[in-house]
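Undergrad: got a predicted structure plus its sequence, pasted below:
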Amino acid sequence: MEIKHQRRVFSGGISPSLVKTLRAFGLVMVTFAVLAYGEMASAQSYRFSTVEIEGNQRVEAGTILSYAGIERGQTVSAAELNDAYQKILASGLFESVTIEPRGNRLFISVVEYPTINRIAFEGNRRLKDEDLEGFVQSRVRQVFSPTQAERDAATLTEAYAQNGRLSARVSPKVIRRSDNRVDLVFEIFEGGKIEVQRISFVGNKAFSDRRLRRVIDSKQAGLLRALIERDTFVEDRIEFDRQVLTDFYQSRGYVDFRVTGTNAELARERDAYFVTFNIQEGQQFTFGEITTISDLPEVDPDVYQAVLKVRPGMVYSPTRVENAISRMERLAIKEGVDFLRVEPRISRNDRDLTLDVEFALVRGPRVFVERIDIEGNTTTVDQVIRRQFDVVEGDPFNPRQIREAAERIRALRYFSDVEVDAREGSRPDQVVVDVNVEETTTGSLSFGGSYSTNSGLGISVGFSERNFMGRGQELTAQVAAAENNANYNISFVEPAFLGRDVAFGLDFALIESDSDFSLFNTTTGIFRPSLTFPVSENGRLSLYYDASYDEMTDYRGFSSVLRSEVAQKGLWSSGIGYEYTYDTRRGGLDPNSGVLLSFGQEFAGLGGDTEFIKTNARIIAQTMVLNEEVTLRATLEGGALDFQKGTSRAVDRFSSQVMRGFEPNGMGPIEGTEHLGGDFYAVAKFEAEFPLGLPEEYGISGGAFYDVGSIWGLDTRNATGLIRSKGFKPRHVVGVSMFWASPFGPLRLNWSTALEKEPGDIEQTFDLTVRTEF
């Protein structure tokens, strides 16, 4: 092997070892020089007999000296001068600061930050200037702060992110003006909305993705995504959806349900999100043995057990337990038992998937409500908030009642934020309840459009104020007009009449109609004051006085009955009435089922031109089956009209569309080819609503229905031999429906056919209704 030696030659002929030596020597010299300079600098000191400040226009010289911390005649070091410089600069009042010692004089030169002359926004279209101003802390005529301007830009960017525009960018720009003023301009690039393209669930077995997507607030991008706001990605909304899913499952007995994770993945094109909820359902539990015990000798547990509505075998729900506790505590208040507390003791039986509940009646701590403090309400009077509490100052304190009051305050929808907390009062046995609210807009002006096969196109203009004059009263006024009718309505509601749980209502209405389905015009005026109050947990009773004026004009047909009724011109009726309503659709024990029952009668004859009794009844039952994919609904309704003075007219009788498949005034007693309406009607409606297999973001579902019913009967004093009124003759109709939860409002299309009808009946094989407000 041949080895070649190569000699390295350095410039100038200096060897490498000498170069290393020189470098080490130079490094040592530099180190000594730096140390020596540092010692000299730290040792150097100054004493100033004069401090001169220049450049300040708004800030007083004394203020600058106080920041610097240097007094005349004081001996200071160079390090202390540097600290003074940093303190003045850190005040945030100056754009630049210079400190220069000149002998026994110290010169401080400052350049003040300018004041803000104007704040403007450029490039924004989705969010208006007045909306953006609420996020900005910088203010006109205040000192401009670059740091605050950057924070404002970050806040505006976050505001756009909350509106689904994650690509938005906001840059603060400064335009110099005279007199040390600037215009602060936020240049905004809004970007496009990032939509939720797909929402999916992993781990769900009991309920389909389709059903769970109807539960949460976030929605997938739909057909008309430009008109829908809930298909954009908002992180806070996803967190809310996690809680909603938990509440949904637990209300159906899945006590071990958990959302184990949420994954929001941004598409590669950065234009859409794919959201996945990872869930763990667990097993469904039912109620097992339900017992009540008492630690109080004066309290009989059997009496409290009797008020419970939960039974063994029912699907377990925390809400049912809470309702049971509320029932017992209300009974204790009624019986005069103070400080009674109900403690639910739950025993789990994994073998048979039941939960035994033992309600223990115990004596709670003797704590009283010292006072209720309300803050934040600038418009709403205190009394509107106070009446949501079942307790007043001096009553025993019950945490459950306070929580329920907080929910009632939120349900008013007068406030954007409600916080209700309890804290210790002036003594350990006293509690102060703090209520902090933030008011929101309660009035609205609406412009709407409507369409139906029967009424055609229509428009409406309405005004509504839910918190009139801050007193919790509701005032509404509406004008609605279609092709053949007009409706003018004003209503007022006082929800706590005379300080009681009684709603006082006052309604005025004027209705003018020239329908294509009748051969005469009608004018109706209504004046109706009413009182409505609860009579049970789910029942309410309304008592009212009704004064109405009805006029029939411009008859264009050949019926002798209708001609004689139109010839009577306008008639007044005056009477009293009641209506009882029982509704478990929202407050019942089963979240999937509910019943609505209403029954009412009007007794006319307190003056006026007529005397009659009019009765109406309706019952609706609804339930969800097949893992809540299919909704079943049954309706049974009917009415009866009995005249004692005068005779009934077409405007009094039942003549509208009481069942699908027939036109309004298309069935019932008839003279020739003209329907007259009847004194009685009854109809039963059965329908099912189900998914069609389409993506649920389209908002389209299907339905099928079967109706059976009839209108019959006519006052014999009106009848002639030409009138056909054969008593109750049922008509049978079947059909299919398509529902679309469109951005324009709920739209329904019905296709029907009559399986059985009577001669003269007028079928309506298709009808469409849609209504929207914008």
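TA: Looks like it came in fine.
Undergrad: alpha carbons only for contacts and neighbour counts from here, please
TA: Noted.
Undergrad: in the stretch 551-700 of the chain, which spans are helices?
TA: Along the stretch 551-700 of the chain, counting by DSSP state H, counting those that start in this stretch, helices occupy 560-566.
Undergrad: kindly report the same for the chain.
TA: For the chain, applying DSSP state H gives helices covering 16-43, 61-68, 78-90, 129-133, 146-162, 209-215, 235-250, 301-305, 318-335, 382-386, 399-411, 560-566.
Undergrad: in the last one, what's buried?
TA: Across helix 560-566, burial judged by 16 or more other CA atoms under 10 Å covers 560-563, 565-566.
Undergrad: what's the answer for the third one, then?
TA: Of the residues in helix 78-90, those buried under the neighbour-count criterion (16+ other CA under 10 Å) are 80-81, 84-85, 87-89.
Undergrad: surely Phe415 and Asn436 touch.
TA: No: contact criterion CA atoms under 8 Å: Phe415 and Asn436 do not qualify, at 10.0 Å.
Undergrad: what about Tyr580, how many residues nearby?
TA: By other CA atoms under 10 Å, the residues close to Tyr580 number 19.
Undergrad: isn't it up against Leu541?
TA: Yes: counting by CA under 8 Å, Tyr580 touches Leu541, with 4.5 Å between them.
Undergrad: take the one below as the second:
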Amino acid sequence: MKKRTTGGSTLNARKRGKRSGLTQVSALALSGLLLVSNGALDGLAEAQSYQFSSIDVQGNQRVDASTIASYAGIGRGETISAAQLNDAYQGIAGSGLFQSVELIPRGNTLVIQVEEFPTINVIAFEGNRRINDENLDEIIDSRSRRVYSPAQAEADAAMIAEAYRQGGRVAATVSPKIIPRSDNRVDLVFEIQEGRVSEIERLSFVGNRNFSDRRLRRVLETKQAGLFRTFVTRDTLVEDRLEFDKQLLRDFYNNRGFIDMQVLSTSAEIDRNRRGFILTFNVAEGQQFRIGNVSVSSEVAGVDIDAFRRAARLRSGRTYSPVPVDTDIARMEKLATRMGLDFIRVEPRVTRNDRDLTLDIEYVISRGPRIFIERIDIEGNTTTLDRVVRRQFDSVEGDPFNPREIRAGADRIRALGFFRDTEVEAIAGSRSDLVVVDVNVEEAPTGSLGFGASYGTNTGLGFNLSFSERNFLGRGQALSASLGLTNSSQVFSFNFVEPAFLGRDVAFGLSAFYRTTEQDYAYYNTDLGGFEPSFTFPLADYSRFGLRFTYDYGKVYDVNEDSSYILVTEEEMGGLSSFSAGYSFFYDTLNDGPDPRGGILLRFRQDFGGREDGASFVRTEALVRAKRLVFNEDVTLRAELEGGAVMFSGGNSRIIERYQLSNKIRGFEPNGVGPRDLNVENEDVLGGNYFAVARFEADFPIGLPEEYGIKGGLFWDIGSVWDLNDINGGPTGNDPVDDGFHLRSAAGVSVFWESPLGPLRLNFSQPLIMEDYDQEQNFEFTVATTF
């Protein structure tokens, strides 16, 4: 059998010394596979078997003859059929080393004539501006001084084009070309036409009745192109991101009771101006379901079913969401572990009632298979220590295998924010009753550098520089520091958190700060500093308890001679240190609670301490904050109630220990509200031992295109700060200070802008209730960005 190729095109290209396209070489290789001389074909048709005493390899330069013969797989003296001879040909051609292969039987000799692929001399890229040569070289598999392969070059071109598509340039084209050189070498050149970025001009939805397009756009990772499209990368069309967006939409609807929601299709069409794409999601929302009857049953004998019923917190009538169901299951399985019950599984059996649109949930307690965890393998964590990943699992090697716990551990790993991608799966172990938990992660940057700016009509322009590292030295520790500068103050703060102190679910924190003020709006200056070690640990779902020890140092100085006698007295006290011990209670469902439409934050803290001059004090503070999304989640309502009291005995409180209402209520300048000495020219604001304030706020769309990132808001604040230990005295002993309970209130409008520099907020305020001596502040803005 003889298979021939014609090499004229290649030869001519070499003589001309010009670039020859990859398509020409591919055509030559294809002709080598398909063209068979008539004589050889006739011979094969007549002869059914061959026997060769020798093999003669011709045309090879780099590849050894014995290697080529091994590809053929024909033994000397072995009788072979025509089909086996064809297999020998396929074996040599399939090695990818040769442009053409010919098998020519000549009596007892098999002649193998080959033409080798050239060697790659250099690899070059032309036309690329968005991706540099170094990054492109990392993408491709072709390498200099290796054998050139047309198939590999085409695959490399496809990978380069995919890299451009991931960057939103779906029109990018990549063509591999070769330039013949001497000694059977070629230069491989990838000619790239990058094309323009395929931006998404509009994101729209079809089939959504319960939620507006604006609300659903906030769910997606993909964004519309806006005014600052140059700085935004998520407004490009990336196919892989669309799959993630579909899952985000399904999760959004499922968490709000729409269990039948489907994303029927997505379509991307070029707009009529050919500037970008119109991306449309076609959804079928289905009906919203609520929780019907909730019950608990057991298939395991001897189980205290009442204890498990008490552990179930799901209640009838609320909108269905899988989150509280999973929380109940986790709580009941932990209860089973505390009871000494192994291999207990709690499965929710859902009965659908289409008539009244409810779902009956029955928690069924059963005994699962006796499978143990053989080991937990962690791969891909080049920076993060194994123990940081491992402690996210409640189970360890040798424990009963619980699929739900493994899924929960995987979710906790993702929630760390240390990794770009996390894959967790259970694979078969060394025995049928063992599994291996395989964890594959891809590290992500965890450090950030932030720059911020603020402005107030009285405080002027302020700047803030901050650094944070959420995974310090790969130990899962959080480290942050910040420096703030304004016309009147300098603030430095430092924070460190070890989330698993001594390997326990106890967080150890250490914070320190130093603040000095040189105030333009008050007739005194202050120095404050301190540090605070603390421990916090979980009590139950969404709640934590903390213990802390605090050291503070502070002094008041440069008090103006026309200031209150109270401030003069406090300056004479000099710098004083204080020590205190306290506790805190937190309950937080604002962001990760069972209801995705809102939540609540409760915080209560109390400190007991003493000052070095013999005074002792008790400080108590409480905060309640709530958030709710209304009007199909287009409007966000927030409410906040806060209060505090500091009570001294054996001495009086100082200005730096009392409350200032100006940082609790908008519309008033710093040190512009509170008890005041009206008997002096300066009418100093002195602060109070008690405060209470309520803040209410709403933010909502104002009709501008969503891609502008601008929303509006309204707010109303009301509160008071009052009481001083000493309101009488002074040089005459009869100089009363106004420290009564006087309400202050202010209302205003806000503008929220997701700018390229970071979230910006502008407040325009107007006091509604104020005293004659209060100082108002009608405008302020803040902006911050993090890299």
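TA: That came through fine. Every value quoted in this text rests on a predicted model; they were computed, and no experiment measured them.
Undergrad: that older thread, now render the buried residues of helix 560-566 of the first structure as CSV, adding distance to Glu465 of the first structure.
TA: Shown next, in CSV, are the buried residues of helix 560-566 of the first structure (distance: CA to CA, whole Å):
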residue, distance to Glu465 of the first structure
Ser560, 48
Val561, 45
Leu562, 42
Arg563, 44
Glu565, 41
Val566, 39
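Undergrad: just those residues now: which is nearest Asn454 of the first structure?
TA: For these, the residue nearest Asn454 of the first structure by CA to CA is Leu562; the value is 21.6 Å.
Undergrad: ok, now how distant is that closest one from Phe520 of the first structure?
TA: Using CA to CA, to the nearest Å, Leu562 of the first structure is found at 9 Å from Phe520 of the first structure.
Undergrad: between those two, what contacts are shared?
TA: Listed as contacting both Leu562 of the first structure and Phe520 by CA atoms under 8 Å, 6 or more residues apart in numbering are Tyr555.
Undergrad: re the thing from before, reformat the helices of the first structure into JSON lines and put distance to Gly638 of the first structure next to each item.
TA: JSON lines is the format used below for the helices of the first structure (distance: least, CA to CA, whole Å):
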{"stretch": "helix 16-43", "distance to Gly638 of the first structure": "102"}
{"stretch": "helix 61-68", "distance to Gly638 of the first structure": "85"}
{"stretch": "helix 78-90", "distance to Gly638 of the first structure": "80"}
{"stretch": "helix 129-133", "distance to Gly638 of the first structure": "52"}
{"stretch": "helix 146-162", "distance to Gly638 of the first structure": "50"}
{"stretch": "helix 209-215", "distance to Gly638 of the first structure": "34"}
{"stretch": "helix 235-250", "distance to Gly638 of the first structure": "36"}
{"stretch": "helix 301-305", "distance to Gly638 of the first structure": "38"}
{"stretch": "helix 318-335", "distance to Gly638 of the first structure": "34"}
{"stretch": "helix 382-386", "distance to Gly638 of the first structure": "39"}
{"stretch": "helix 399-411", "distance to Gly638 of the first structure": "34"}
{"stretch": "helix 560-566", "distance to Gly638 of the first structure": "24"}
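Undergrad: now the strands: where do they sit in the stretch 351-500 of the first structure?
TA: Taking DSSP state E, counting those that start in this stretch as the test, the strands found in the stretch 351-500 of the first structure are 354-363, 368-375, 415-424, 430-439, 443-452, 456-468, 473-482, 485-494.
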